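Peer 1: Generate a structure from the sequence data that follows.
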Amino acid sequence: MAGIDPPFSVSPEEFVRLAKEDEEVRKGYEAMIEAIVKDVFALLPPSVTPDSIYLSGRFSRIPEFFRDVKEALENAFETYGFSVDVLKLESRARAKEAAEGSAIIANGIAGGKYRELVETLRLGGESSGSIFDWVKLKERERLRIFEKLIV
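Peer 2: Got it, this is the predicted structure:
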């Protein structure tokens, strides 16, 4: 087998399984794990070392994938002399993790149970801008997108 063609023709579970058997798929799998580790480090504020990192989403429910990401993150932090617990965020609802996360943030903004989390993330009064601030579009395209969002 020479990779996966097209890339979305297999399930995440099949992708993880194929990564153990096929050299080309393994390269993509390892690049994905490396990107996750880099993204975690990129999200950390300077001079902050977390006690724990929670993984969620479709791939985190695949035991082999969770194990591989956990190991990669733990090794990366150990390189800098830190120990971090990598845990799986167990969903409490029958909803997508993104929807559940949005509900938690909304609860915190409203002063509920997750208020401290929102304060720690500085989502209250310190955040600003929009998701399009770093997207470079021509003014005409930008206006067309905002018109669709408002309607």
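Peer 1: contacts, neighbours, all on C-alpha from now
Peer 2: Noted.
Peer 1: Which parts of this structure are helices?
Peer 2: Assigned by DSSP state H, the chain shows helices spanning 12-19, 23-43, 63-79, 97-109, 115-120, 139-150.
Peer 1: Show me what the second one is packed up against.
Peer 2: Which is helix 23-43. Packed against helix 23-43 by the contact rule (3 or more CA pairs under 8 Å, 6 or more residues apart in numbering; DSSP states H and E) you find helix 12-19, helix 63-79.
Peer 1: What are the buried residues along the longest one?
Peer 2: Buried positions in helix 63-79, judged by neighbour count with 16 or more other CA atoms under 10 Å: 65-66, 69-70, 72-77.
Peer 1: Following up with a second sequence; could you model it the same way so I can compare the two?
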Amino acid sequence: MVRVIGIDPGTKSFDFCGLEDDKIILDTSVSTKDIMRDPDLISNIIMDSNIDLAVGPSGFGIPVKRIEDIGEKDMFLMSLIRKCDKKSVLGMRNSIARMKEHRLPVFFIPGVIHLQTVPDYRKFNKIDMGTADKLCCTALGIRDQAKRHRKNYDRTSFIMLEMGYGYTAAIAVYNGKIVDGIGGSSGNIGFLSMGCMDAELAYLLDGFDKELIFKGGVATLARDPEELVNNETAKNAYIEGAVKNILSLTASVKPEEILVSGRISKVSGVLQELKKRLDMAPVRKVDGFHTKNVKEAAEGAALIANGLAGGKYEPLIDVMELKKARGTSLDHILLPEIAAIKKEYLQ
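Peer 2: Prediction:
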């Protein structure tokens, strides 16, 4: 048996899920603000848990890589924060530096766009097709559907809808492989985030910092998630946006199920609204490891950590072809201006 930890770097909290095969050994959630204030917090939790491997906070993702091999290029690719935008980069950078100093057994993992199972033509002009944490939720979905319907991992087919506190994303799975995705910053409106931005609005706004991407969601209308279903305008914008994400992905797959995860999916009435508006496949909550304090992304990260450590879920990550991930999230931008960005950050 292997002991592992999966970390979900959420907008509101960092979740830590520890597994010894299927046994829960860690179920802890820490405020994101506390993580930013104390860069040793993540390291301390890992060291106290006596583990074989952890999947670290990977952001937009990179091909599978050990922490000792992480350099400046990788830090940029996981955060996609410009050098001139200093507000949000320091805390996470310091936490990763501490883990590296302690030589902890931490791995970083890809996002959807890095997977060879996603055809290149679906990646054009995309960066966010699903961050690493959304990929983790999808891994949990593959385990769930295979277990529930008693089928092999390579026979699973569904669309994963991840309704996070910050972003809403949707990922398509066919035969156990991720084949398409709509990320939180490239899809429809989320709770905190506006989702994709009209290009004309981006032009009018001119230069803006990373913090703007976390704004403009339905939280502007319904400040608390529990208020969402009681505010008709906010509810319709949010639920219909999620439904449109799913319907867009039906161009790529014919799902057997719609699996739902994330903090907002737990709000009373949200799942019922989705079921009313989606009739192409059954809609249900994803079933994970039944932790009490952490969300599905942390459970999925722990599952992937188990596979990377050679545990019982190694066949699952082999089916997903996670170790074959390659490239960067900037490789499929068709605008010539991307060359200057690559030169500044990637060379």
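Peer 1: What does the superposition give as a TM-score?
Peer 2: Here the TM-score for the pair of chains, by TM-score structural alignment, normalised by the length of the first structure, is 0.60; 127 aligned residues with a CA RMSD of 3.5 Å.
Peer 1: mind putting the helices and strands packed on helix 23-43 of the first structure in JSON lines, distance to residue 108 of the first structure included?
Peer 2: Formatted as JSON lines, those follow (distance: least, CA to CA, whole Å):
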{"stretch": "helix 12-19", "distance to residue 108 of the first structure": "32"}
{"stretch": "helix 63-79", "distance to residue 108 of the first structure": "28"}
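Peer 1: Ok, which of the helices of the first structure comes nearest residue 87 of the first structure?
Peer 2: Residue 87 of the first structure lies closest, by CA to CA, to one member of those: helix 63-79, at 7.8 Å.
Peer 1: That closest one vs helix 23-43, what angle?
Peer 2: Interaxial angle, helix 63-79 of the first structure versus helix 23-43 (axes from the mean of the first three to the mean of the last three CA atoms, to 10 degrees): 50 degrees.
Peer 1: Run through who's touching helix 63-79 of the first structure.
Peer 2: Helix 63-79 of the first structure has contacts (CA atoms under 8 Å, 6 or more residues apart in numbering) with 16, 33-34, 36-37, 59-60, 83-88.
Peer 1: let's go with 10 Å and repeat that
Peer 2: 12-13, 15-17, 29-30, 32-34, 36-38, 40-41, 49-50, 53-56, 59-60, 81-88 (CA atoms under 10 Å, 6 or more residues apart in numbering).
Peer 1: Any of the residues you listed buried? List them.
Peer 2: Neighbour counting by 16+ other CA under 10 Å classes 13, 15-16, 29, 33, 37, 55-56, 60, 83-84, 86 among these as buried.
Peer 1: What residue in the first structure is paired with residue 313 of the second structure?
Peer 2: Following TM-score structural alignment, the counterpart assigned to residue 313 of the second structure within the first structure is residue 114.
Peer 1: ok, that match - contacts?
Peer 2: Applying CA under 10 Å, 6+ apart, the residues contacting residue 114 of the first structure are 103-108.
Peer 1: The stretch 101-250 of the second structure: strands as residue ranges?
Peer 2: Taking DSSP state E, counting those that start in this stretch, the strands of the stretch 101-250 of the second structure run over residues 106-108, 157-163, 168-174, 177-182.
Peer 1: Reformat those strands into a markdown table and put mean neighbour count next to each item.
Peer 2: Below are those laid out as a markdown table (neighbours: other CA atoms under 10 Å):
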| stretch | mean neighbour count |
| --- | --- |
| strand 106-108 | 23 |
| strand 157-163 | 28 |
| strand 168-174 | 28 |
| strand 177-182 | 27 |
